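Asks: Sequence first, predicted coordinates after that:
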Amino acid sequence: MYLVAVSANMLILVAVWVNKHLHTPMYFFLTNLSFLDICYISSHLPNSLKEVFSERKVISFAGCAAEMYIALALGETQCLLLAVMACDRYVAICHPLNYVTIMNRPLCMKMAISTWISGFVLSVVHVAFTLTLPFCGRNRINHVACEIEAVLRLACTDIHLNEMVIFAVGVVILIIPLSFVLFTYVHIIAAILKISSSRGRHKAFSTCTSHLMVVTMFYGTCMVMYMTPRSLVSEDKHKIISMFYGALIPMLNPLIYTLRNNDVKEALRKTIRVNIGSPNK
């Protein structure tokens, strides 16, 4: 899963980079998502794979803190980036004549940079509230990675405040962006239904359904993980859910976007043909 995720996302980055007709706001944000997926899955999965084959499965406090912060920051960045991608689709479909003017390069850069900065800043709140807790006992993390929920279970004090902070940040990172995405798609679907050309409707629906599939999977699993009371989700289920959004979704994202997007598929074919044919040239 790790190799497929990294390879598939790298292919998208290369295909968009070498095919100039894909240098549009939509594919700019898609490459951001691909790069984010590579970083996200690499922030925790290689270490988890290493621990599988290690007799002493030990991680230092600093290493655990770093892994927790980076993974959390990248996950929160992805939540915000998916909302920005919905905004891009809204402008492209609801205001097509002004799309290039509105979604200009400086604005796209500012929007992308803002999602990255916001994700890394907001995750400081989570990690700071967690690492200041007193830990005692064996400090054995019942998880495949330093997931914040698993680390909190080791605290020797009341974690009610921490859970409230997680819920509050979850509202900012999950509920508000998801509400924005749903709001934009109500207008997007209404605009698509007004398109007279069946080919145009099909192309618009294709790009939008790909994005909606990614949004549903990622937001859904994150909400179950971070906004559901601990009594309703067991530790074993937490591990399964975290592997779903931490490993499976980064692998599925490039497949969802490429299988439903003829422009990306054609760009990938050209890129592969060029790379294979270059030694003969």
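Replies: Right, received. Where do you want to start?
Asks: Could you use CA atoms for every contact and neighbour count after this?
Replies: Fine.
Asks: what about the one helix or strand residue 189 maps to, distance to the chain center?
Replies: For residue 189, the element it lies in under DSSP states H and E is helix 176-193. Remark: helix 176-193 is offset 19 Å from the chain centroid, using C-alpha atoms, centre = their mean, to the nearest Å.
Asks: which of the residues in that helix are buried?
Replies: 177-178, 181, 184-185, 188-189, 191-192 (16 or more other C-alpha atoms under 10 Å).
Asks: Use this one as the comparison:
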Amino acid sequence: MENQRNVSEFIFMGLSSDQKIQMFCFVFFLFCYVAILVGNLLILVSIRCSVLFHQPMYYLLNHLSSMDICYTSCVTPKLISDLLLGRRTISYGNCMLQVFTMHFFGIIEVFVLTVMAFDRCVAICKPLHYMIIMNKARCDLLIVAAWAGGAIHAFSQFSMIVSLPFCGPNEIDHYYCDIFPLLKVACTDTYITGVLVAANSGMVALVTFVLLFGSYVIILFTLRNHSAEGRCKALSTCGSHITVVILFFGPSIFAYLRPPTTFPEDKIFSLFYTIIAPMFNPLIYTLRNTEMKKAMRRVWHQKIFSEEKHN
């Protein structure tokens, strides 16, 4: 632990050293973060204030929106402030905290997406037994399991990183404290640690992706026996999920399921699962969901109408 205290802060190399690119990134990421906050808060309020909250699909969507806000808030505000102020440092303690929270909320989001795919699979393949299988107790249990899985994963990753000595170089070729860039500046041989990280994060991402892909194969196979209208509705919902899965899991698998090394492209791929995919979640789950759009119109119309009446 004494060696670790020799490095009190880390310096991010960031996305670019060009001033114009930095200003463009500041405006773009600020827009993305505001869109994430506004979109997910609209979903949270709309679901909470409507009867949809008692339906399993929207109960899970409520948790996904919460995780989107928590997950992106681990990185994006710091990135935006660094771009605005031209400051690229982070203390050792905050860096370790960022590692933990990113993996904690990130894995919870992964598991919630998996539960949502299971929910759609049950709804389409077992419609008559849907409310029995996806009852409130089971939904609560699945969410608790997602949080427990996130905690186990995050503590295992955090324990490997926090035990490493950092006594020399402190420049990280990234815009946040990711594990592989940190391994690169540690003052010890980190090959075994890197393999363990890849086995943990990489395999979680890959296994989850395979499970999700398998659930959609089952859904598509089952849809052959549905009416044309039922197929269109189910495919629309599944299409939304598949879009989120590709945006989130594709870059994640590339980033973690490989030998412990870093590439310049890592920062670009990281943008997809830290900012871009969470930004599209509210759009995908609202604009392509008729029930959600109706609920949002009903809730916000009532709120505006009641406020005008009160005034």
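Replies: The structure has been received and is ready for your questions. This one's a predicted model, so the numbers in the text were calculated from it and none came from an experiment.
Asks: Which part of structure 2 matches the helix holding residue 189 of structure 1?
Replies: Under TM-score structural alignment, the match for helix 176-193 of structure 1 in structure 2 covers residues 207-224.
Asks: if we can go back for a sec, report the mean deviation for the helix holding residue 189 of structure 1 after fitting onto structure 2.
Replies: Superposing on structure 2 and averaging over aligned pairs (mean C-alpha distance after the TM-score superposition for structure 1), helix 176-193 of structure 1 comes out at 1.4 Å.
Asks: Can you check which part of structure 2 the longest helix seen in structure 1 sits on?
Replies: Longest helix of structure 1, by residue count under DSSP state H: helix 61-94. Using TM-score structural alignment, helix 61-94 of structure 1 lines up with residues 92-125 of structure 2.
Asks: That stretch vs structure 1, average offset?
Replies: Once fitted to structure 1, stretch 92-125 of structure 2 is off its aligned match by 1.0 Å on average (mean C-alpha distance after the TM-score superposition for structure 1).
Asks: dump the residue contacts of the most centrally placed residue in structure 1.
Replies: Geometric centre of structure 1, nearest residue: residue 78, 3.6 Å, by C-alpha atoms, centre = their mean. By C-alpha atoms under 8 Å, 6 or more residues apart in numbering, the contact list for residue 78 of structure 1 reads 33, 36, 115, 119.
Asks: do the same with residue 196 of structure 2
Replies: Contacts of residue 196 of structure 2 (C-alpha under 8 Å, 6+ apart): none.
Asks: To what extent does the helix or strand hosting it diverge from structure 1 after superposition?
Replies: Taking DSSP H and E as the criterion, residue 196 of structure 2 maps to helix 191-197. Aligned to structure 1 and superposed, helix 191-197 of structure 2 gives a mean residue distance of 1.1 Å (mean C-alpha distance after the TM-score superposition for structure 1).
Asks: Map residue 172 of structure 2 onto structure 1.
Replies: Per TM-score structural alignment, the equivalent position to residue 172 of structure 2 in structure 1 is residue 141.
Asks: Confirm that its match sits in a strand.
Replies: No - checked against DSSP: H, G, I helix; E, B strand; the rest coil, residue 141 of structure 1 lies outside a strand; its state is coil.
Asks: how close does it get to residue 57 of structure 1?
Replies: Using C-alpha to C-alpha, to the nearest Å, one gets 10 Å for the distance from residue 141 of structure 1 to residue 57 of structure 1.
Asks: do residue 5 of structure 1 as well
Replies: Distance, residue 5 of structure 1 to residue 57 of structure 1, by C-alpha to C-alpha: 25 Å.
Asks: So between these two, which is more surrounded?
Replies: The residue with more neighbours, out of residue 5 of structure 1 and residue 57, is residue 5; 24 against 11, by other C-alpha atoms under 10 Å.
Asks: host element of the equivalent of that one over in structure 2?
Replies: The alignment partner of residue 5 of structure 1 in structure 2, by TM-score structural alignment, is residue 36. Residue 36 of structure 2 belongs to helix 19-48 when assigned by DSSP H and E.
Asks: That helix - contacts with which helices or strands?
Replies: Helix 19-48 of structure 2 sits against helix 56-73, helix 76-85, helix 277-287, helix 290-310, with contacts defined as 3 or more C-alpha pairs under 8 Å, 6 or more residues apart in numbering; DSSP states H and E.
Asks: Based on its surroundings, how many neighbours for the residue lying closest to residue 218 of structure 2 once chain neighbours are set aside?
Replies: Leaving aside its sequence neighbours, residue 218 of structure 2 sits nearest to residue 121 (C-alpha to C-alpha, 6 or more residues apart in numbering; 7.4 Å). Residue 121 of structure 2: 24 surrounding residues under other C-alpha under 10 Å.
Asks: In contact with residue 121 of structure 2, which residues are there?
Replies: Under the criterion of C-alpha under 8 Å, 6+ apart, the contact list for residue 121 of structure 2 reads 215-216, 218-219.
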